[in-house]
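Trainee: What follows is a predicted structure for the sequence shown.
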Amino acid sequence: MSLSGALYNAFSGLRANTRAANVVSTNISNATTESYGRRSLELSPGAAGTSGGVRIDGVVRNVDPVILADRRLSDASHGYGNSLYAFSTRFEAAVGDSDTPGSLISRTLAFENALLTAASNPASTQRLEIVAESADALADKLNVLSDGIQEARETADRTIGMQVDRINDTMRSLERINERVRKAFNSGGDASSLLDERQRLLDGISEIVPLRVVQREQGQISVYTRGGATLLEMSASEIGFTRTAFITPDMGLGTGLSGLTLDGEPIVSTDRGMFAGGDMAAQFEIRDRLAPARQAELDGLASELMQRLDGITADASLVAGDAGLFRDINGGLSAGLNPAAFDPANEVGAAQRIRLNTDQVAPGAGNSWRLRDGMYAGTAGNVGDATLIQAIANALTDIAPPATTAFGTKPTSLTGLFGDFTGSVAGGRVSAENELSFLVSQQTAMKELELNQGVDTDAELQRLMQIEQNYAANAKVMSTVDELMERLLSI
């Protein structure tokens, strides 16, 4: 080998080692950066017939596309399960259990106990007042729970709107990155930073919807949902959604609430549609199925409560069509100018509308004696007669088929219905928690697999030591060649 050939080889080695040191230092400094792909320098021998040396082919970004795709799918599943669990947990906390003061079941039992206590001493105004207060508290609890259901639906609707905006913005950004990657590919430039940004953007929406990424020519990608919706194919698609500021119990998908469109065309927005499997699907599930189902159960409880107490035959002051202890605020007035009895055909939203019949009995108004003498009685009667109070208590505990369709036809007491509802809410939370526990484990396992493909700082430091040794060796060759050339020139 000639001295010039040796000098060229050493020089190319120094250049390659300098570039390799930059790559390793970049890896180490970004070891904890999300969506960063570990770089490696690709080298090859110089072309035959030249002076040899080493040739830099470029920087390769090392990412396992299979592990990355599986991790994104686990992100979407986790987003779906986490949102359903959060809804179940919040609603269970709002309903409460028998040991929680102010819970639905505790207020039901407080109302029942107040009636039994008053029946033992119907002359006690204080005990009658407690009955009125506990009845008012029970109706208020149903109102609060129903309002909470609608707030959860409104929150889900707002979340869907924000997620749609985020996906649209992301796809437009990816469209621009695709073009920049194509230019870098054609010019031989390093597009690694662009690919990092592209992965970061995709990871940012991976919980919202399951993604399927397809590699195209010149480093570009196409993006689809697992359900088959095209999000990016040369150009970005546009997802459409209309937010609804105020949601009422009678509203549903297609009846006041918006679904999704893709490039202006309506698509299925349920959990079996093109966007199924991620957090967005969970928000639709909450808004259009889970929350309305709980609302229907609450409406059934309110309906049953009003219907059972509208028909108390022991109350001689009640006539057909009059409301009893509870009333529907949309019920209007009967012919006798009394609040009208609850209409079973108007059950939707009953839990929001149920109120204590305060025109006749109101806490602190001095008219609680009507609980003993008749809801529409004009004057007080026999203070020792507990017949009506006992009849109201019996209406809560009597075993009968539910008048509402929300709970089937199995005979049960009203108190039993409230208890079954509380148990059902707790059971729903347990099921959601078990499912989420599995999804968290799955996501953790996939992230660990992905991290194993990432930057190992120990290995990078070992590479850096090797690079330093190689650099020193090439520098020594250049120094030796320089000494030899000086000796030759001095002869």
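Mentor: That came in fine, so what should we check first?

Trainee: Every contact and neighbour count from this point should use C-alpha atoms.
Mentor: Fine.

Trainee: Nearest to the middle of this structure, which residue? Look it up for me.
Mentor: Central residue of the chain (Cα atoms, centre = their mean): Ser83, 2.6 Å from the mean position.

Trainee: where's it, which helix or strand?
Mentor: helix 65-95 (DSSP states H and E).

Trainee: List the buried residues for stretch 179-189?
Mentor: Arg180, Val181, Arg182, Ala184, Phe185 (16 or more other Cα atoms under 10 Å).

Trainee: Run the chain-centre distance for it.
Mentor: Relative to its chain's centre, stretch 179-189 lies at 38 Å (Cα atoms, centre = their mean, to the nearest Å).

Trainee: do the same with stretch 33-52
Mentor: Here stretch 33-52 is found 44 Å from its chain centre; the criterion is Cα atoms, centre = their mean.

Trainee: I'd assumed Ser235 was in contact with Ser222.
Mentor: No: counting by Cα atoms under 8 Å, Ser222 stays clear of Ser235, with 9.0 Å between them.

Trainee: this is the comparison structure:
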Amino acid sequence: MSNMLAIGASGVRAYQGALTTTSENIVNAGTAGYVRRTAQQREVTGAGAGLLTGNAIAGSGVAITGVARAADMFREAAVRTAEADAARTDTGLVWLDRIEGALTMSALDDRLAAFFNAGQAVAADPSATAPRAVMLEQASALAASFRSTGSSLEAALADLDAEAGLAAQSLTSLAAGIARVNAGLSRTSAGSAGQASLLDERDRLLGEMSALIDLDVQYDTAGRASVRAGSAGGPLLVAGDQAGNVTFARNAEGAASISVQRAGQTAVAPANGGKLAGLVDGVARVVDALAAVDTLAADFVVSVNAVQAGGEDMAGAPGGDWFAGERASQMQMVLGDPRGIAAASAGAGARDNGNIAALAALRDSGGFEDRLVEQVGVNAAAIDGRRVVAQAQDAIRTSALAARGALSGVNLDEEAVDLMRFQQAYQASSRVIQIASEAIQSILDIR
């Protein structure tokens, strides 16, 4: 009878633990990062006297050996890779859109066309002041458009620096979190609920890290993660309970890089995925666009001023500079008097239009409008290409998440069935204890 009591008691304990685990699954069905758990059970055996087999191994009940997570490291790695790839592309698209806005919102192409068209009106009647005044207004508007375009791109670059710095700080904090989880796993018993919670937190943190940079992750037998940033050959970001520090920087040429400082050494992380990789891509795109606009502005200033210097204004004096500024954001119109437009060739008189005709020729030879249109077109083509890639990566990410969810996600219908099954087993085990107790009492009553 004592065996019956022990068997019943073991069942009560085991199924109480199973009920607790199932209840945890149900309660956390909507919790981000929670992985479904199951209570692992085994038969308890021991030596005893068998009626037919003599000295044989007899069943002695059931015991919970631990809590198992329905997780798969390969599916987790697939999700991290998909997240990193999608984050890079999505981030890059944000800054390509920002470049497109900077190149088009100030209507720089329209302002260039309006300036040269105003020059043609002056050429038609060089001695009239009204066309000259209009051309001066168009020149002022053009300078403002150049400034706005250049300033917008410079502001985008400053915003990129700030956002990348914050992303690097976030990655540093997440790495420190992984180090703390590793330390906790070192002190936690295998198969315990505490270990399961720490492993959930580990995977959640790794998922957030992969959205910032692609990772190479290795695990030891205790589940502790060693994390390299960028690739398998990248710098070690987390090892044991020690984490590195991540920084973002740009060199004098504007090229951006991600570095990891750990254990007194600094190494560049070859970021191929994640938000930081997208920000590095964005920096390269903005730097190129800004350089193209600055070069366009500088060439325009030098070329127009050269044409202006080759002619005479209405007073017969050599033409002064139209514009000043070495970068787009610095461009200013410095010609303040419409009569100062040098429309005439040297010595030809105020009614001559020989020099303003040279400005029309500069429109073709300088190709300013065509260069701007080309820059806008290159950026637009990059946006279209990235959007196609983004759609494919979203599909891959969705598939990876579905595959992981099919294994580790909580299905409330299944959990409800388990809940009833374990409850019935618990009640049956309780009934075994009750019957054994009643039998023992009956024997005692006979005595």
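Mentor: Done, it's in. Bear in mind that the values here come from a model prediction, so they are computed numbers and not experimental data.

Trainee: ok so, going back, Ala432 of the first structure: which of the buried residues of stretch 179-189 of the first structure is nearest?
Mentor: Taking Cα to Cα as the measure, Ala432 of the first structure lies nearest Val181 of those, at 42.1 Å.

Trainee: List the contacts of that closest one.
Mentor: Val181 of the first structure makes contact with Ala191, Leu194, Leu195, Gln218, Gly219, Gln220, according to Cα atoms under 8 Å, 6 or more residues apart in numbering.

Trainee: And Asp85 of the second structure? What does it align with in the first structure?
Mentor: Superposed on the first structure with TM-score structural alignment, Asp85 of the second structure falls opposite Ser77.

Trainee: how deep is its match tucked in, by neighbour count?
Mentor: Ser77 of the first structure has 26 neighbouring residues, counting by other Cα atoms under 10 Å.

Trainee: swap in Ala402 of the second structure?
Mentor: 15.

Trainee: Now it: which helix or strand?
Mentor: helix 368-408.

Trainee: Same question for Ile356 of the second structure.
Mentor: If you go by DSSP H and E, Ile356 of the second structure is part of helix 354-366.

Trainee: quick one: the helices in the first structure?
Mentor: Applying DSSP state H to the first structure gives helices spanning 3-29, 65-95, 104-120, 125-187, 192-204, 279-285, 291-310, 350-353, 370-373, 387-397, 414-452, 457-490.

Trainee: List just the one of those helices that sits closest to Ala229 of the first structure.
Mentor: Per Cα to Cα, nearest to Ala229 of the first structure of those: helix 125-187, 12.4 Å.

Trainee: Mind reading off the mean deviation between that closest one and the second structure?
Mentor: Superposed on the second structure, helix 125-187 of the first structure shows a mean distance of 2.4 Å to its aligned residues (mean Cα distance after the TM-score superposition for the first structure).

Trainee: That helix vs helix 291-310, what angle?
Mentor: For helix 125-187 of the first structure against helix 291-310, the angle by axes from the mean of the first three to the mean of the last three Cα atoms, to 10 degrees is 170 degrees.

Trainee: and the angle from helix 125-187 of the first structure to helix 65-95?
Mentor: Using the same axes, to 10 degrees: helix 125-187 of the first structure against helix 65-95 is 170 degrees.

Trainee: quick one: the helix holding Ser83 of the first structure to chain centroid distance?
Mentor: From the chain centre to the centre of helix 65-95 of the first structure is a distance of 6 Å (Cα atoms, centre = their mean).

Trainee: before we move on, what about stretch 376-394 of the first structure?
Mentor: Chain-centre distance of stretch 376-394 of the first structure: 50 Å, with Cα atoms, centre = their mean.

Trainee: ends of that stretch, how far apart?
Mentor: Taking Cα to Cα, to the nearest Å, stretch 376-394 of the first structure runs 20 Å from one end to the other.

Trainee: ditto for stretch 285-295 of the first structure
Mentor: Terminal residues of stretch 285-295 of the first structure lie 14 Å apart, using Cα to Cα.

Trainee: Sort out which residues of that stretch are buried, please.
Mentor: For stretch 285-295 of the first structure, burial by neighbour count (16+ other Cα under 10 Å) applies to Glu285, Ile286, Arg287, Asp288, Arg289, Leu290, Ala291, Pro292, Arg294, Gln295.

Trainee: What of stretch 42-51 of the first structure?
Mentor: Here stretch 42-51 of the first structure shows Ser51 as buried, counting by 16+ other Cα under 10 Å.

Trainee: Need the counterpart of Ala488 of the first structure in the second structure.
Mentor: No Ala there; residue 488 of the first structure is Leu. Match for Leu488 of the first structure (TM-score structural alignment): Ile443.
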